[in-house]
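# Sharing a model prediction with you, sequence too.
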Amino acid sequence: MDHSLSYKDLPWSKHYPDGLKQNLDYQRIIIPEFLARNANEFPDTVALIFEGYQINYATLKQMTDQFSDCLHQFNIQKGECIGLILPNIIPCVVSYLGILQIGAIAVFINPASSDREMEHQLNDSEASMIITLDLICNRIIDLRPRLVNVQKIIYTSLGDYLPFSKKISFSLLGKRRKISVSVQKAPNVYQWKDLFHKQDDFTFQRNVDLKDVAIYQYTSGTTGASKGVVLTHKNLSRQVQQLQSWFRFLEIGNERIIGALPFFHIFGLSAVLNYSIANAWTIVLLPKPHPYPLYDAIIRHNISIVPLVPAMYQSLLDCHSLDLSKMDAIKLYLSGSEALNIETIKSFMKQTSCPIIEGYGLTEASPVTHIMPPGYLKRKMGSIGLPLPDTLCRIVDLETGENDVPVGEPGELVIKGPQVMAQYLNRPIESSCTIKDGWIYTQDIATMDQDGFFYIIDRKNDMIISRGYYIYPREVEELILYHPKVKETCVVNYPCSEQGEIAVAFVISFGNVHIPSQELIDCCAGKIPDYKIPKK
């Protein structure tokens, strides 16, 4: 290891994809302007596919304009917040783009959230309008008396955009299963399609600047409970352009991406929706990405880009009847949100011709900060890759967070870049603890090697301290998973009067066969220091 190497040397830039520079020349453009440009250049390219129903970029732009005009008629002001409680369906995309186009702020909320969580996020953001699904609209109406600022509710249906044959089947299925969706009558509750029938072309224009807030994205954050991450148009636009620079082998206007990641999660919003709109790609919307419909959609639509989370990749592997080698149109597999198990990577590579590119990020960074360059997958197995252009990274000591640790040693990963948020909403103390001089403290323990590749060891909060020594659960879990009988494992801390804490491993075996504890201890012996080996 070269001990003279510093994080300031930006060693990662030497291993960037060919021709990529550390600093980019960014276009001053917001996401709806990408849509406007692509509607002009690729009007007939299919933008969205939902259950066989297709709309092209010209139509998507027209629908976005109509919805923006609708919001103007409702007197929605610049900086006003609108809650989106929707799965990945066409109205979700149109609503989001329309909100951003007039300078309002989108607040994505998981439809599966509890009433308490919805109430917190809607009140904290001071949302004045909600756009949701008919299936949960009555629940939202009942919740409205507890919502301090919500004045209007718009609801749509899964059946609003379906091919004629599927619309008939959808109706018959509802009758057969005795599923009836009847939204209760209430003031200021509107049906989505009725609003569109009343709107003509977009006539209202509003100046939206890159510095303006685009979304409040709620997250548990790096510490504490749900809080709103404030992301600007600049954050979202810079992130898209960083991704464009990294994957230059992908073609503008000529790719198909699977929309399986929920848009209410920042990974799905940025890496699927925003990224696709900026590149005039076709998004195949999949609200419920179970393995069989996911596999079917990838094959049937000749999907070329597949962004998934690790659990989705594992679910495809677990369905042994699926022939993954038939997914041969794919140019790029992306994985994020959490660490991808090395064994999953290897198993997937055996069955497909295209490797999984792993990345790293956090909601507070829009979210992607690191991506693995394709040519290094085997040499740097387990790495989260290199920082994106204009993204600076350091590893700092765990005690003070002020001093850089030597290259190769573990510490907390801190990041600075154009995709990083400025603050949390209404949380000045948490903001100042998480962002210091523009650097976001990720709470992730990591290392950087001499080539500038980063490796996540564990979460700072998950770290076990035994007799003053640090034990990183993920490191031990990866080792235990090499045991042929082990299917899953979780290493946690356990109080100990003598050592403070000890590591304890919980294990699920294949076929529920018994594995003696000593056998698992022996598989760790000699590979990690004794103090890291689980005692139970």
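Nice, thanks for sending it over. These figures come from a predicted structure and were not determined experimentally. Residues are numbered from 1 along each chain as shown.
# can we go C-alpha only for contacts and neighbour counts from here?
OK.
# ok, now which ones touch the residue sitting nearest the centre point of the chain?
Using CA atoms, centre = their mean, the residue of the chain that lies closest to the mean C-alpha position is Phe267, 1.5 Å off. Residues counted as contacts of Phe267 (CA atoms under 8 Å, 6 or more residues apart in numbering) are Leu261, Gly336, Ser337, Thr363, Ser366, Pro367, Val368.
# Second structure follows, compare the two:
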Amino acid sequence: MLNLSVLLENSAQKYADKTAFTFMDSSLSFAQINGAANQVANALVSLGIRPGDKIALSCFNLPYFPIIYNGILKAGATVVPLSVLLKADEIHYHLENSDAKAYFSFTGTEDLPMGQMGHEGFQKTEACEHFFMIMPKSDMPSTIEGVETLGTMMRGQSPIFDTVETKSSDTAVIIYTSGTTGRPKGAELTHSNLFANTVLSADLIDCKPEDTLLIVLPLFHIFAMTVMMNAGLYRGATSILLPRFDAEGVLSLMHKHKVTIFAGVPTMYWGLNSYLDTNEFNISTIKSTLKTCASGGASLPVPVLEKFEKTFDLTILEGYGMSEGSPVVTFNQLDVGRKIGSVGTPVWGVQVKLVNEEGEEVPVGEKGELLYKGHNVMKGYYKNPEATARTIKNGWLHSGDIAVKDEDGFYFIVDRTKDMIIRGGLNVYPREVEEVMMKHPAVSMVAVIGVPDDEKGEEIKAFVLLNEGQTTTEEELTEYTKGNIAAYKYPRIIEITKTLPTSATGKILKKELRKL
């Protein structure tokens, strides 16, 4: 038997009064987080939530996230974390596809009305029975009349709960991820998938009870969830939560809390470098305490890495992972060494190989698709056996990424077989953007690609063919798309064109568009 909430429960016993999470001026101990998670679990059971039921969660990096996350796990249910940037129709799709029985959504802000969007998505989803609004303070009334809040749900519930026994092979979390075709797919990650990856991640980032982690990567993203939040819970470390990346805010918190461990996507390192280029900030305290920096989500440009390392006098450890891999597959490991530009070597218990199109392993130095197997490989895509069968063959997960292995066993990601765009560490599926844009009355055809961008790694560009006799502008199309899709997905560059290159079968040749 294994329930992932043991990560929190064990530290609540061992480090009861120690600070687990700090957000702004408030701090909660491990015992407080565990007690609140027990209240959530008791409330869920009283509502009739059964082991195996799916429960969705949309929340910023706030202490409510680990509380609700662990409350769901304790009840034996499955957590379905959703991006905070999703719009109502996207939320409806995720709730419906995951068979969510309940949904917790933070109320959001004026700029990002998550609660309103969430409630709209919930109302469209017949099978989802319960909606709870997470308010900034537990005693605040809901911003939508008649909607119950997390605070009222927890009120009167016992802070003691006998955690439901789950099998290690039961699904703990469903993380929505991409392909180049169709809509996002739910990767089913088991309690053992996530437990093993958490334990090895704690070693990779050298996390100890005395450490202080700064979590600015979004907790709904598997990188932050496993490598930072769960690793910190496992080791009894203190985590500082920051809901949105802001270079000055990150540096100020690093200085104030004497942060020792930081993880970010390449755009965050780029942002910190850029801020320090143009602003005065005394980083001497940060340099004296910061010991580990990790990077993932996309390839970190070598000039960005070298500049950051020179400024802070430390080594950034870069790794490679996927939602389907819980996430860590390879990493530049402290006991193995690292190579700049490399994503390191396979982590404990994971095998990696590179194969050609015939499935044969390629020699050292030659390009091949990266395959891996081990304790980190997902159970499969939820309710999608066809996609699972295409992705996992004989236990090997086919990543769709092209890599090279050097003579020392270090892997370098060089290309990708998928058209997926990674913008600022977040996955964007071109077809999803194309489908939204093609709903515009003036639009006939759209082809979306990723183009290189210094800040985001890749930026989204759309080539648009208009219907005969119709007119519109790039600006108008940008606003239209922005209003109908998550903020990180809409194209910042739009080019209205007369033709799109196609093959003999009529397939748009995106590789030709990338040459333009």
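That came through fine. What you see is a predicted model, and the numbers here were worked out from it, not measured in a lab.
# Give me the TM-score for these two chains.
The TM-score (TM-score structural alignment, normalised by the length of the second structure) is 0.78; 439 aligned residues with a CA RMSD of 3.1 Å.
# Give me the subset of the contacts of Phe267 of the first structure lying in strands.
Among the contacts of Phe267 of the first structure, the ones falling in strands (DSSP state E) are Val368.
# ok, and the most crowded of the contacts of Phe267 of the first structure?
With neighbours set by other CA atoms under 10 Å, the maximum within those is found at Ser366, which has 28 neighbours.
# Residue in the second structure paired with it?
Using TM-score structural alignment to pair residues, one finds that Ser366 of the first structure aligns to Ser326 in the second structure.
# Let me see the ranges of the helices in the stretch 301-450 of the first structure.
Taking DSSP state H, counting those that start in this stretch to define them, one finds helices in the stretch 301-450 of the first structure at 310-318, 342-351, 428-434.
# For the last one, give me every contacting residue.
The reference is to helix 428-434 of the first structure. Contacts to helix 428-434 of the first structure, defined as CA under 8 Å, 6+ apart, come from residues Thr222, Gln423, Tyr424, Ile440, Tyr441, Thr442.
# now the helix or strand hosting Leu233 of the second structure: which residue numbers in the first structure?
Here Leu233 of the second structure is covered by helix 231-235, with elements defined by DSSP states H and E. Taking TM-score structural alignment as the measure, the first structure aligns residues 275-279 with helix 231-235 of the second structure.
# So what's the residue count around Lys378 of the first structure?
11.
# likewise Pro287 of the first structure?
For Pro287 of the first structure, the number of neighbouring residues by other CA under 10 Å comes to 18.
# And Leu143 of the first structure? What does it align with in the second structure?
Under the alignment (TM-score structural alignment), Leu143 of the first structure pairs with Gly121 in the second structure.
# packing partners for the helix or strand where Glu120 of the second structure lies?
Counting by DSSP H and E, the secondary-structure element that holds Glu120 of the second structure is helix 114-123. Here helix 114-123 of the second structure is seen to pack against helix 88-98, strand 100-106, strand 130-134 when contacts are counted using 3 or more CA pairs under 8 Å, 6 or more residues apart in numbering; DSSP states H and E.
# which stretch among these comes nearest Gly341 of the second structure?
Comparing those against Gly341 of the second structure with CA to CA, the closest turns out to be helix 88-98 (35.3 Å).
# and whichever helix in the first structure runs longest, what other elements does it pack with?
Within the first structure, and with DSSP state H defining each element, the longest helix by residue count is helix 57-73. Contact here means 3+ CA pairs under 8 Å, 6+ apart; on that basis helix 57-73 of the first structure packs against helix 31-41, strand 46-50, helix 90-101, helix 192-197.
# Including mean neighbour count and distance to Ala127 of the first structure, could those go into JSON lines?
Output for those, formatted as JSON lines (neighbours: other CA atoms under 10 Å; distance: least, CA to CA, whole Å):
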{"stretch": "helix 31-41", "mean neighbour count": "20", "distance to Ala127 of the first structure": "21"}
{"stretch": "strand 46-50", "mean neighbour count": "23", "distance to Ala127 of the first structure": "27"}
{"stretch": "helix 90-101", "mean neighbour count": "24", "distance to Ala127 of the first structure": "12"}
{"stretch": "helix 192-197", "mean neighbour count": "14", "distance to Ala127 of the first structure": "18"}
